[in-house]
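Chemist: model this:
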Amino acid sequence: MKPDRTALRKYSLISAAILTTLTLAITGCGRAEQKREYAIPRTLCGTTVNSDALAPFLPTGQKIRVKDNSYSGAKGCEVIVDRKLIFTTSQVWLDEGNTTAFVAARQALDMTRHSADSGRFQYSEYEALGKTRGCVDTKYKQELYTIMQASGSKHRDAESMKRLIISYTKQVEKSDECTAGAL
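Modeler: This is a model prediction of the structure:
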């Protein structure tokens, strides 16, 4: 008895299709490549930001929204990608004479294990705090601090956070927010 050639071809084609499907599923090649379909912001709520250092903390996705989240005594900004909060910045006026380590102990989500510029900047793999120079509210005796947190990001990079907080704080020092308290 001779095997039916049509049946053998169908069996071979089905076997090949199943094998290809399994291979793609196992290797992940069956998924469309995810990419970032939005532009990296150059400013966050009016303050220039180091886009190159910010980019790794932002995930792939379709839409980005930068939302002002300010309130009395603090200027805040939220970065939302595809409706998920990824990154926040804050500029907060706090009592004079504090250190960044003191502020970090109260404002940070986790321990900031690194410091730079004699403790002026405190940072970890996903958040950072800085103390501005010359941003003093003489009436209320307060100083301006900067805070950046990438709590919604999967990326962790202490050196990028350090670059971000230093460049961001320098931009805040040039802003109207810095000089507003000197009046």
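
Chemist: CA only for contacts and neighbour counts going forward, please
Modeler: Noted.

Chemist: just checking, next helix/strand downstream of the lengthiest helix in the chain?
Modeler: Ranked by residue count and defined by DSSP state H, the top helix of the chain is helix 5-27. Per DSSP states H and E, helix 5-27 leads on to strand 43-44 as the next helix or strand towards the C-terminus.

Chemist: ok, and what's touching that next one?
Modeler: 49, 66, 77, 89 (C-alpha atoms under 8 Å, 6 or more residues apart in numbering).

Chemist: run this one through as well so I can compare:
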Amino acid sequence: MHTFPFGGLRAAALVVGAALLGASAVRCSSSEPEPERVYAVPADLCGTPVSGSALTPLLPAGEKAAQEPSEAVGVKRCRLTVDGEVALSTSVEKRAADVSAQDVAQSAQGVDPTDAAADGGRYVYGKTGAVGRVECPASSSGEADRAIWVTARVAQEAGPEDLLAFVKAYAASVARTDACAKL
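Modeler: Next up is the predicted model:
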């Protein structure tokens, strides 16, 4: 029988390699707890009431949520941050009356004009964004030459149906505020 040089070294390397492989398999297969949402889901977005059931599926786990409102001529925006990172961004915008959801989606981030449409084209939605037309009450809509639209964008992909449900609820909520008369 021949003794090969480095035979013991080779065997030791195989044992160490097998141990490392086994340890990594255990680490990959061990179930780490899912991150959890510690913060309370807000009841409004920068003053606009919103249903928790519509908002919750769009939000990530984290410790702390904060809202950052901003305004410009014809636009109100709201950013919801979780642990300092933007998780959801919304806007309420005044547009010309003849603008379609696809037109709004063209300039909105997170949604594409070719994404799915609903309710006769009133909404366009995808995995990272949605737009929807606000049905303003006739008495407060003011001019017939304008329309109010809402947009929503999420930082992490969400279920398209969740984004549609949110943008529908948000548009309905905006219709009950003074946005129709003031934008």
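
Chemist: ok so, going back, who wins on neighbours among the contacts of strand 43-44 of structure 1?
Modeler: residue 89 (25 neighbours; other C-alpha atoms under 10 Å).

Chemist: Show me what that residue lines up with in structure 2.
Modeler: Under the alignment by TM-score structural alignment, residue 89 of structure 1 pairs with residue 90 in structure 2.

Chemist: Let me know the secondary structure of its match.
Modeler: strand (DSSP: H, G, I helix; E, B strand; the rest coil).

Chemist: That one reaches residue 163, doesn't it?
Modeler: No: using C-alpha atoms under 8 Å, residue 90 of structure 2 is not in contact with residue 163; the gap is 11.6 Å.

Chemist: Which neighbours do those two have in common?
Modeler: In contact with both residue 90 of structure 2 and residue 163: residue 152, using C-alpha under 8 Å, 6+ apart.

Chemist: Which residues are in contact with residue 74 of structure 2?
Modeler: Per C-alpha under 8 Å, 6+ apart, neighbours of residue 74 of structure 2: 93, 94, 183.

Chemist: do you know how far the last one is from residue 13 of structure 2?
Modeler: Summarising the geometry, the distance separating residue 183 of structure 2 from residue 13 of structure 2, computed by C-alpha to C-alpha, to the nearest Å, is 71 Å.

Chemist: what do you get for the first one?
Modeler: Residue 93 of structure 2 sits 65 Å away from residue 13 of structure 2, taking C-alpha to C-alpha as the criterion.

Chemist: Could you do the second one as well?
Modeler: Residue 94 of structure 2 sits 69 Å away from residue 13 of structure 2, going by C-alpha to C-alpha.

Chemist: Settle it for me: which of these two has more neighbours?
Modeler: residue 94 (20 against 12).
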